[in-house]
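In: this one's sequence-less:
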């Protein structure tokens, strides 16, 4: 893992929030690209918001962090270049099959972290399904980041890093530089699919440690019982597999 340096377009490969303040912070921190993948938001809305905040100074690329499996044993999968919406809470295999059908870019965020991640067994078993694995995430403990780097080496998958920012101040704490030009979402898709050489960078020092701790503390709310009841049990949330928007297309692989 490298300290701030390097050339090539700077991509924060996963942020959860997007507004004027996020854009301003990203630009102050020298980023060229943000990958925007909020929780429980349908693909058309993500795509529209990404387009609205993109300009010649900062490219916003839409993505979906898909929750697969049941809440207590879910595995997150980060997907770019979707051609149609995919709900959360499908089986892991059902999600991967749909992503393959769409020809999406598929990344493994925060591997082997808590109960929300793919592990090295998943990645080896589905070796052709993933294009990269995350090697640094601020929500990780130091041991988790070490293990993430080991997983990248064990699987032979290219690495990427992201701020995984759920809080504005974390945007730009981590980025990945690619040895290619990235001016459009398609450029990033192609770089990830083809395994273009890249390097992962992060900030350091007391402020970085504080922001990591704050992001980790945010997990408590993110996994609260109240949120589980609202999202999983209601059936009315935008990315619930039984939502009317999906017209029953995923009923055979839905876990709720």
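Out: Yep, that arrived. Just so you know, these numbers come straight off a predicted model, no measurement behind them.
In: contacts, neighbours, all on C-alpha from now
Out: Noted.
In: what sits against residue 54?
Out: Taking Cα atoms under 8 Å, 6 or more residues apart in numbering, we find residue 54 in contact with residue 60.
In: so residue 199 sits in a strand?
Out: Yes: assignment of residue 199 by DSSP: H, G, I helix; E, B strand; the rest coil places it within a strand.
In: what's around it, how many residues?
Out: 20 (other Cα atoms under 10 Å).
In: My guess is it contacts residue 178. True?
Out: Yes: look at residue 199 against residue 178 with Cα atoms under 8 Å: they come within range, at 6.8 Å.
In: For the stretch 1-150 of the chain, just list every one of the strands.
Out: 10-15, 33-36, 59-68, 75-80, 105-108, 132-136 (DSSP state E, counting those that start in this stretch).
In: Show me the one of those that comes nearest residue 207.
Out: Of all the strands of the stretch 1-150 of the chain, it is strand 132-136 that lies closest to residue 207, at 16.7 Å by Cα to Cα.
In: same for the closest one, what does it pack against?
Out: In terms of contacts (3 or more Cα pairs under 8 Å, 6 or more residues apart in numbering; DSSP states H and E), strand 132-136 is packed against strand 105-108, helix 142-155, strand 159-161.
In: here's the one I want to compare it with:
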């Protein structure tokens, strides 16, 4: 009888420590989706750290909209690169064209997430909503639970780890065996049976505070650096790598 597949559906960092932590937590798959990194680079690094014990699935957390009003989408199963800073509708359309699974991370969190109304308006294009994020507090995760119930959507959980120690603090267990990135994308798109877990031990709660400190940096100095000091992001829609394909939906 199959024991299923335990997946941390969203991590932002990847190295030997992450792999060791994931294996120690009993994970079978981690989804690697770093910020502002092009899909070919993500794929190359994911392949480097995958082995027979742990599969690293490449994905993109797409920043739609501008810095004042961002709506993040987690896309799993993309066949071609998709940039950041495109319109929300443009990102959804491109994900649909590529038949990628579209997930909503951290719903209604600050100004970087889809609202309940937006999820409802686009529910037919969305395959799952995050109801368990190890970085968030219980009352914040409960928003995702209410949204999935209201619109009869599937759920997922992730560590959303920016630090290796947070990997494995939350996961989604699918009842079937998933061996490839394509398998995971298909399971998400078709609503495969699953259950979610978020750990609540003291060590996990302590790491949550560290992750929130990092979040404050990312949305202050990190934001300033990306806007004014670092030049054009590799995932900017007008970057030469995208061959002008996204000019009509670019917001910058």
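Out: That came through, no problem. Computed from a predicted structure; not experimentally measured.
In: returning to that earlier point: pick the most buried one from the helices and strands packed on strand 132-136 of structure 1.
Out: strand 159-161 (a mean of 28; mean count of other Cα atoms under 10 Å).
In: Which residue numbers in structure 2 does it align to?
Out: On structure 2, the counterpart of strand 159-161 of structure 1 by TM-score structural alignment is residues 155-157.
In: ok, now stretch 84-94 of structure 1?
Out: Alignment note (TM-score structural alignment): stretch 84-94 of structure 1 is matched to residues 80-90 of structure 2.
In: now the matching stretch: how far from the chain's centre is it?
Out: 15 Å (Cα atoms, centre = their mean, to the nearest Å).
In: same deal with stretch 108-124 of structure 1?
Out: The answer for stretch 108-124 of structure 1 is 13 Å, by Cα atoms, centre = their mean.
In: Show residues contacting that stretch.
Out: Contacts for stretch 108-124 of structure 1 (Cα under 8 Å, 6+ apart): 72-78, 130, 132-137, 140, 144, 148, 151, 154-155.
In: And the buried ones among those, selectable in ChimeraX?
Out: Filtering the contacts of stretch 108-124 of structure 1 down to the buried ones (16 or more other Cα atoms under 10 Å) takes a single ChimeraX command:
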select :74,75,76,77,78,130,132,133,134,135,136,137,140,144,148,151
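In: Show me what residue 219 of structure 2 lines up with in structure 1.
Out: Match for residue 219 of structure 2 (TM-score structural alignment): residue 223.
In: Equivalent analysis for residue 22 of structure 2, please.
Out: Per TM-score structural alignment, residue 22 of structure 2 is aligned with residue 26.
In: Make sure its match is actually in contact with residue 174.
Out: No: assessed by Cα under 8 Å, residue 26 of structure 1 is found out of contact with residue 174, at 11.0 Å.
In: Ok, which of the strands of the stretch 1-150 of structure 1 comes nearest residue 163 of structure 1?
Out: Per Cα to Cα, nearest to residue 163 of structure 1 of the strands of the stretch 1-150 of structure 1: strand 10-15, 6.3 Å.
In: all helices of the stretch 151-252 of structure 2, in order?
Out: Assignment of helices within the stretch 151-252 of structure 2 using DSSP state H, counting those that start in this stretch yields the ranges 181-189, 202-218, 221-224.
In: what about residue 26 and residue 174 of structure 1, which has more around it?
Out: residue 174 (30 against 23).
In: What sits closest to the more buried one if chain neighbours are left out?
Out: residue 202 (4.3 Å; Cα to Cα, 6 or more residues apart in numbering).
In: Give me the aligned partner of the one you found over in structure 2.
Out: Under TM-score structural alignment, residue 202 of structure 1 pairs with residue 198 in structure 2.
In: And residue 192 of structure 1, by the same measure?
Out: So, by TM-score structural alignment, residue 192 of structure 1 is matched to residue 188.
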